[in-house]
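Asks: Fold the following.
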Amino acid sequence: MTVGKIATPVAFKTPISVLVLIHTVDLKVLLIERADKPGFWQSVTGSLEVEDAGLVDTAIREVMEETGIDATQHKLADWQTSNTYEIYPHWRYRYAPGVTENIEYQFGLELPEPLAVKLAPDEHVNYEWVDWREAAERVFSWTNVDALRKLGERHGLTL
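Replies: Down below sits the predicted model:
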């Protein structure tokens, strides 16, 4: 008699995500450096997961996981905008076969002042609070630059 192994289903990432631009009233922006790609700075991002009731829940969960900040205690705003981008080939293994694009929804989280951050060390290794224009020069993702541009526009400023 042969006993077979029970296959464990592979949990692929959902190609729907959020980008949460955390900023202060005076437009200081929180940037976090990726653990898996030194020198790659970004805002908080993360994919929709089964336990999330929707995009707002995803944004709240990701902010807490990546920074230790409770987004429910501050001004979290759904900017009602999204970008579709091609998933980098070196990250496609995380998604179901054939998935090459992701839809990313933008959120803003306004804080009264920069806060201390508790990073998830498996995801990020460093953080900095910088002027929004400097942040636009440092982030690696064009969708992050787009969100920073929109932050400026919301305050009557341009890059």
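Asks: contacts, neighbours, all on C-alpha from now
Replies: Will do.
Asks: residue ranges for the strands of this structure, please.
Replies: For the chain, the strands defined by DSSP state E cover 16-24, 28-34, 41-42, 44-47, 75-86, 101-111, 124-131.
Asks: Ok, which of those strands comes nearest Glu65?
Replies: Among those, strand 44-47 comes nearest to Glu65, with 9.4 Å by C-alpha to C-alpha.
Asks: Could you also give me the structure for this next sequence, so I can compare it with the first?
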Amino acid sequence: MTRPPKIPESVLVVIHTPALEVLLIERADRPGYWQSVTGSKDALDEPLLSTCIREVAEETGIVVGSPDVPMAALRDWQLANVYEIYPVWRHRYAPGVTHNTEHVFGLTVPAGTPVVLSPREHLRHQWLPWREAADRCFSPSNAEAILHLPRWRRPAAD
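Replies: The predicted structure follows:
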């Protein structure tokens, strides 16, 4: 059965602790490529928040909306990146599609939050200080998003 083409609109979710330790996951299809959670919309009308919640659960096992990770922990950073899709992944999209729009979100989780990877998608995970995490990302837009993280830190009273 042939898969439908991917929708060229996606989310990037920077998962981090209050101390700004960032979760990175290593791609199974490209060992050595570290990234935050990413994923395309499943349908044109799928809300971006729904895409975030689904992708975070699928890729990390973290459930947004649970007692440990309430919905308020997921924040739309109101940033969008338009980038050229890497040629190695272009076959997943409709013919002629060369660019993707990526919407950036942050998700604050407690330190020690367990991570359960989808072995089909990712090999390993690691928590790194935010600057080190930015340096480790293969994607320039992912690295740039992580470098914005300190400005999105919630005050301690939240």
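Asks: sorry, back to before: between the strands of the first structure, which gets nearest to Phe140 of the first structure?
Replies: With C-alpha to C-alpha as the criterion, Phe140 of the first structure lies closest to strand 41-42 of these, at 6.2 Å.
Asks: That closest one vs the second structure, average distance?
Replies: Compared with the second structure after fitting, strand 41-42 of the first structure deviates on average by 0.2 Å (mean C-alpha distance after the TM-score superposition for the first structure).
Asks: Give the other helices and strands that that strand contacts.
Replies: When contacts are defined as 3 or more C-alpha pairs under 8 Å, 6 or more residues apart in numbering; DSSP states H and E, strand 41-42 of the first structure packs onto strand 28-34.
Asks: Onto which residues of the second structure does the strand it packs on map?
Replies: When strand 28-34 of the first structure is aligned against the second structure using TM-score structural alignment, it corresponds to residues 21-27.
Asks: Okay, the residue lying closest to Asp36 of the first structure once chain neighbours are set aside and Val44 of the first structure: tell me how far apart.
Replies: Nearest residue to Asp36 of the first structure in three dimensions, chain neighbours excluded: Glu123, at 7.1 Å (C-alpha to C-alpha, 6 or more residues apart in numbering). Remark: distance between Glu123 of the first structure and Val44 of the first structure (C-alpha to C-alpha, to the nearest Å) = 10 Å.
Asks: And His90 of the first structure, by the same measure?
Replies: Between His90 of the first structure and Val44 of the first structure the computed distance is 20 Å (C-alpha to C-alpha).
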